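>>> Quick one, what's the 3D model for this:
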Amino acid sequence: MSLELTAIVRKDPAGGFVAFVEELPGANTQGETLEEARENLREAVALVLESNRALAEQSLVGADVIRERLIA
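Below you'll find the model as predicted:
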């Protein structure tokens, strides 16, 4: 998939880094190092998308819908 998101990373005064994705509420994390924060953020994005997909599927049970792949 070629979708691009914007990661925001801030140094935490208490130590480490805090990171979130501007376009995806709920995708936020932290890490002791910049690379750990980045890696954790990739995982957070995957988890938020997986969770949102499961919630959508539950809400559509029994509904007559068209499901198709979207590449953005």
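>>> going forward, measure contacts between C-alpha atoms and count neighbours the same way
Will do.
>>> Now stretch 21-41: buried residues?
Buried residues in stretch 21-41, counted by 16 or more other CA atoms under 10 Å: 21, 27-31, 34, 37-38, 40-41.
>>> how about the strands of the chain, start to end?
Under the criterion DSSP state E, the chain contains strands at 7-11, 17-21, 28-31.
>>> Let's compare: structure for the following, please.
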Amino acid sequence: MAFNPETGTTTQGENVEEALSNLTEATELYLEEFSMSVTSRSLLTTIQVPKHA
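From the prediction side, this is the model:
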């Protein structure tokens, strides 16, 4: 699962790269619809990667 706490967008994918790609697309679509009023601040995105044995 990939989550952007600034916009609340969440996605998933078959692997980390796909999840990040999907999150980028979801965040872009969100920002097209609901533009953020603060543009001088960077977005912080957090991902969780499951630990494999």
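>>> circling back: include distance to Ala72 of the first structure when you put the strands of the first structure into a markdown table, please.
Listed next are these as a markdown table, based on distance: least, CA to CA, whole Å:
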| stretch | distance to Ala72 of the first structure |
| --- | --- |
| strand 7-11 | 17 |
| strand 17-21 | 17 |
| strand 28-31 | 22 |
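>>> Between these, which one is closest to Ile71 of the first structure.
Closest approach to Ile71 of the first structure among the strands of the first structure is made by strand 17-21 (19.1 Å; CA to CA).
>>> Can you tell me what sits against the closest one?
5-12, 26-34, 37-38, 41, 45 (CA atoms under 8 Å, 6 or more residues apart in numbering).
>>> re the thing from before, quick check: of the buried residues of stretch 21-41 of the first structure, which lies closest to Glu57 of the first structure?
Ala27 (20.0 Å).
>>> Check the gap between Ala72 of the first structure and Phe17 of the first structure for me.
Using CA to CA, to the nearest Å, Ala72 of the first structure is found at 29 Å from Phe17 of the first structure.
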